[in-house]
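Engineer: Task: produce atomic coordinates for the following.
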Amino acid sequence: MSPEFNQLFKNANFLRLWFSQIASQVTINMVNFALIARIFENTGSSVAVSFLWITYGLPALLIGPIVGPLIDLASKRKILIVTNLLQAVAIFSYHLFKQKLFPLYTIVFVYSLLDQFYMPAEGASIPYHVPKKLLPVANSLYSLTFQAALLFGFALSGPLIVAFGADMPFVLGSILLILAALSVYKLPKKENGQRHRSFGAYWQDLTYGYSYVRHQPFILFPIILIMGFQTGFSIIAVIFPSYINDVLHLAIRDASWVLVIPGGIGALLAAFYILPKVLGSVRKIKVIELGLLAACACLLSLGIVVPTLGGIVRSGVASLSAVLGGIAGILLLVPANTVIQEQTPPSMRGRIYGSLTFLLTIAVVAPTLLAATISDVVGAQMLVLILATGALISFFLIKTKGEGFVNYHLNTLKKGEN
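Structural biologist: Prediction:
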């Protein structure tokens, strides 16, 4: 393990934040898998699954724009504690509504409403507890956690349902969220930031956050990149049941071992082996280009090669493709998040992450619904090929335009310093 990781793991406050993220992400992925399986098994429709993601996105559209300044003004520690506890209640309430499908969307809506406060507060908290030189490693670990939580959440959910019934992912999720609240409760109470400001100052903070992003190319570029990645990931999540059923010919509850676990292995390889070797010697934009190429190769394999195979060979190639996909996700997300945190002043981080959450939702909702509709008409395989084309186009755009864009603004910054 690298010295940077050793230093990070000795940071007790970071470990408290990290455990909260692990518990929160494992919970939402366990619950998502259980809900996706139930909805698809009852409806057989990707559109019905897409409504799950749209419901999750609605709170960001409703309150996302006003959350950022609140995060900067309030105690991030208190926000993390309260949201974890309320999300535990929301997940546990599944027992009251499990006989009908519609109330399940309500649970997702409430959880997401609370997430609009949790996610920006968590992202803005990292630099308070992690030295700047360790931010790339911390972001690598956080991005890995998102991938690993998908692995553990999806991998756990199916066996839990089979062994203990459909309620178990929700019970375990509630327990994990309570433990997450206890973990962040131990964070230092003192934080930087102003309190008790007037509405005029609050509104000024709100509008300035979006203006700041728009006029800061080194922040805008990674935000656009993350938006594109999240859109593609959301589309994959929506068509996942259909792809498993129509292309791999597997039961949904058994398919996580073919795609999800290999994806997590790829993320582990990228975070602990590939990134530590390349980030110190290779520019971040080159790492991003490599991530896009890996994503394109993964999707082309799933869309062209895997459907032509059969039996165990088909599953094996799909698993290898998923490993490549996990690597791609880390190579894209870690450099992008590191740039955002390096280029954002501490007093602006809550607003920037609040803006990011809102913009991600706007970017995801329409493509997700459109992709689900197309999937129901022409099949999930075609959607995978469309995503591969998008990744390839993105690579060429960054290769031909992005590097010049970065070099120009770097030279501008150097001239300004002189």
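Engineer: use CA for all of it now, contacts and neighbours both
Structural biologist: Will do.
Engineer: Spatially central residue in the protein, please.
Structural biologist: F146 (5.9 Å; Cα atoms, centre = their mean).
Engineer: Count the residues that sit near M382.
Structural biologist: 16 (other Cα atoms under 10 Å).
Engineer: what does S347 give?
Structural biologist: 15.
Engineer: got a list of what it touches?
Structural biologist: Residues in contact with S347, defined by Cα atoms under 8 Å, 6 or more residues apart in numbering, are D72, G193.
Engineer: mind checking how far it is from L73?
Structural biologist: Distance, S347 to L73, using Cα to Cα, to the nearest Å: 9 Å.
Engineer: Find residues that contact each of the two.
Structural biologist: Going by Cα under 8 Å, 6+ apart, residues that sit against S347 and also against L73 are G193.
Engineer: nearest spatial neighbour of the residue nearest to the centre of the chain, skipping sequence neighbours?
Structural biologist: Among residues not flanking F146 along the chain, Q25 sits closest, at 6.6 Å (Cα to Cα, 6 or more residues apart in numbering).
Engineer: what's near enough to touch the one you found?
Structural biologist: Q25 touches T145, F146, A149, L150, G153, counting by Cα under 8 Å, 6+ apart.
Engineer: which residue packs closest to the third one, ignoring adjacent ones?
Structural biologist: What that stands for is A149. Residue nearest to A149 in three dimensions, not counting chain neighbours: V26, with 4.7 Å by Cα to Cα, 6+ apart.
Engineer: can you map out the helices along the stretch 151-300 of the chain?
Structural biologist: Using DSSP state H, counting those that start in this stretch, the helices of the stretch 151-300 of the chain run over residues 168-185, 199-214, 217-246, 256-269, 275-278, 284-300.
Engineer: closest to T357 out of those?
Structural biologist: Closest to T357 of the helices of the stretch 151-300 of the chain, according to Cα to Cα: helix 217-246, at 9.3 Å.
Engineer: what's the closest one packed up against?
Structural biologist: Helices and strands in packing contact with helix 217-246 are listed as helix 12-43, helix 46-73, helix 199-214, helix 311-343, helix 349-378, helix 380-397; criterion 3 or more Cα pairs under 8 Å, 6 or more residues apart in numbering; DSSP states H and E.
Engineer: for comparison, sequence B:
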Amino acid sequence: MSDLSNRWKRNLLVFMGGQTVSSLGSMIVGYAVMWHLTVETGSAAVLTMSVAAGMLPQALVSVFGGVWADRHSRKMLIIGADTTIAVATLVLALLMLSGAGDLWMIFVAMAIRSALSGIQGPAVNAMLPQIVPAEHLMRVNGIQQAISSGMMLFAPALAAAIYASTGIVTVFFIDVVTAAIGVLLLLTIPVARMVRADEPASYFGDLLAGVRYVRGNASVRWVMGLVAIVMFMAGAPAHLTPLMITRSFGDEVWMLSVNELFWSVGMLVGGAMMAVVGPKVKRRVRLMVAAAVGVGLLVVGLGVSTSFWVFSVAGLVICILFQTLLVPAATLLQEQVEDAMRGRVFGFYGIVISVSMPVSMIVFGPLADRFTVESVMILAGILLLVCLLGVLTLAGARRSLATADAGADVAADLAAA
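Structural biologist: Coordinates of the predicted model:
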């Protein structure tokens, strides 16, 4: 890695401040649009279409976003994505002010926002090691996750207040302003464009090179695979907790609110914990495996819980363990993937994160209508533990994860120095 400016802390603070403001605006829009469609249509089909418009484009574009992050200025990609999102949102706001707020317009705007997030995500993750010393990446990733989780606690209340008092159009205008703030702050940060020794003839060539890299780098492949297994097996149980509460503990609104609060607080605490103690952990892959096993056991615990409060605390701890898995995984990829490939690797990683949980719901969700939610959770937890055991019995997987752990050990020594 090239020498980083002595002003990296200032640059990081400006960068994270801008991204936090911009992300908060996006979260507020997401909640407000969901409520707006619910109030205006009352249709489950419409909500399903809105979820598809808000998630699928990001998953599809993410891999190409990774290619662009390795070919072009990552800083300008982030600025371009944020600016285009702001323009699309502004156009929708003006159309709705004129009385032309058809549903398809909202879906198109959401799809545009989602697709551009697929460009922005890999660029942000790939750029971070350019402005943060390697020994501080774990701490910074933990802080980012804690901030994101904190916004998940704060954004729904803020979105509700703004939407209830002023309407959806005002929410869109606020998002335009927050995106502009993020862009203006990012413009003040110097980020060198990555210099490549070779330049493939096409984007498709770059994409194939990325596929070959992930396929040929067993450590990267197994780190991503470990995350995929946990996110897939635990994704549906995480989304089915409200259903289990209403069926098994009662349909009082406060119970549902407490459940959401505990899961959000768990993510916040987990991110903060990794920011404080994560850099000191030498065997990060072992920590990830332990977290994955803990998630499996606690998902089974969700299914056998007979007390609402035990159920809620188990959810809180699961979210702490999620962060104990995700923060080291992102840090390992940032540390051990060379700069020229980092964007593409995070493009594939973005697909793993964004697709695993929806696919989990597609597989496990229908089972919850045929069998008890408890049995589905127990099944998912047992399958997670079986899959982890299967991975750890493979000599190649153990060697690859041990190689990743050895590299993490060096980074931890640097952080402790």
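Engineer: if we can go back for a sec, matching the residue nearest to F146 of the first structure against the second structure, which residue comes up?
Structural biologist: Aligned against the second structure by TM-score structural alignment, Q25 of the first structure finds its counterpart in S23.
Engineer: Could you do A322 of the first structure as well?
Structural biologist: Checking with TM-score structural alignment, A322 of the first structure has G315 as its match.
Engineer: how about that match, what does it touch?
Structural biologist: G315 of the second structure is in contact with A238, N259, F262, W263, G266, L298, L302, counting by Cα under 8 Å, 6+ apart.
Engineer: Ok, G193 of the first structure next?
Structural biologist: Residues in contact with G193 of the first structure (Cα under 8 Å, 6+ apart) are D72, L73, A74, S347.
Engineer: Any figure for the gap between it and V184 of the first structure?
Structural biologist: Counting by Cα to Cα, the gap from G193 of the first structure to V184 of the first structure is 18 Å.
Engineer: swap in L104 of the first structure?
Structural biologist: Counting by Cα to Cα - L104 of the first structure and V184 of the first structure are separated by 28 Å.
Engineer: Over to P276 of the first structure?
Structural biologist: Counting by Cα to Cα, the gap from P276 of the first structure to V184 of the first structure is 28 Å.
Engineer: now do T389 of the first structure
Structural biologist: 42 Å.
Engineer: and if you look at E342 of the first structure?
Structural biologist: 24 Å.
Engineer: cool, N32 of the first structure as well?
Structural biologist: Remark: distance between N32 of the first structure and V184 of the first structure (Cα to Cα) = 24 Å.
Engineer: cool, and S394 of the first structure?
Structural biologist: 38 Å.
Engineer: Those two - which one has more neighbours?
Structural biologist: V184 (25 against 19).
Engineer: how big's the offset between stretch 219-226 of the first structure and the second structure?
Structural biologist: Taken against the second structure, stretch 219-226 of the first structure registers an average deviation of 1.7 Å after superposition, with mean Cα distance after the TM-score superposition for the first structure.
Engineer: The alignment partner in the second structure of V108 of the first structure in helix, strand or coil?
Structural biologist: Matched by TM-score structural alignment, V108 of the first structure corresponds to M110 in the second structure. The assignment at M110 of the second structure comes out as helix when based on DSSP: H, G, I helix; E, B strand; the rest coil.
Engineer: show me what contacts M110 of the second structure?
Structural biologist: Here M110 of the second structure is in contact with S50, A53, G54 (Cα under 8 Å, 6+ apart).
Engineer: would you turn those residues into TSV with neighbour count and distance to Q19 of the second structure?
Structural biologist: Listed next are these as TSV, based on neighbours: other Cα atoms under 10 Å; distance: Cα to Cα, whole Å:
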residue	neighbour count	distance to Q19 of the second structure
S50	22	24
A53	21	23
G54	22	19
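Engineer: thinking again about what came up before, closest one to P65 of the first structure among the helices of the stretch 151-300 of the first structure?
Structural biologist: Per Cα to Cα, nearest to P65 of the first structure of the helices of the stretch 151-300 of the first structure: helix 199-214, 7.4 Å.
Engineer: counting contacts, what elements does that closest one pack onto?
Structural biologist: helix 46-73, helix 217-246, helix 349-378.
Engineer: For the second one, which residues meet the burial criterion?
Structural biologist: If I follow you right, that is helix 217-246 of the first structure. By 16 or more other Cα atoms under 10 Å, the buried positions in helix 217-246 of the first structure come out as 218-219, 221-232, 234-245.
Engineer: any idea how far A159 of the second structure lies from V91 of the second structure?
Structural biologist: Taking Cα to Cα, one finds A159 of the second structure at 20 Å from V91 of the second structure.
Engineer: what's the answer for L207 of the second structure, then?
Structural biologist: Noted for L207 of the second structure: a distance of 33 Å to V91 of the second structure, by Cα to Cα.
Engineer: What of A330 of the second structure?
Structural biologist: According to Cα to Cα, A330 of the second structure stands 35 Å off from V91 of the second structure.
Engineer: Neighbour count for those two, which is higher?
Structural biologist: Applying other Cα under 10 Å to A330 of the second structure and V91 shows that A330 carries more neighbours, namely 20 against 16.
Engineer: Quick check: closest non-adjacent residue to the alignment partner in the first structure of that one.
Structural biologist: Under the alignment (TM-score structural alignment), A330 of the second structure maps onto N337 of the first structure. In space, N337 of the first structure comes closest to N139 once its chain neighbours are excluded; the distance is 6.6 Å by Cα to Cα, 6+ apart.
Engineer: Counting neighbours, what do you get for whichever residue in the second structure pairs up with that neighbour?
Structural biologist: Correspondence of N139 of the first structure to the second structure, assessed by TM-score structural alignment: N141. A count of nearby residues for N141 of the second structure, using other Cα under 10 Å, gives 24.
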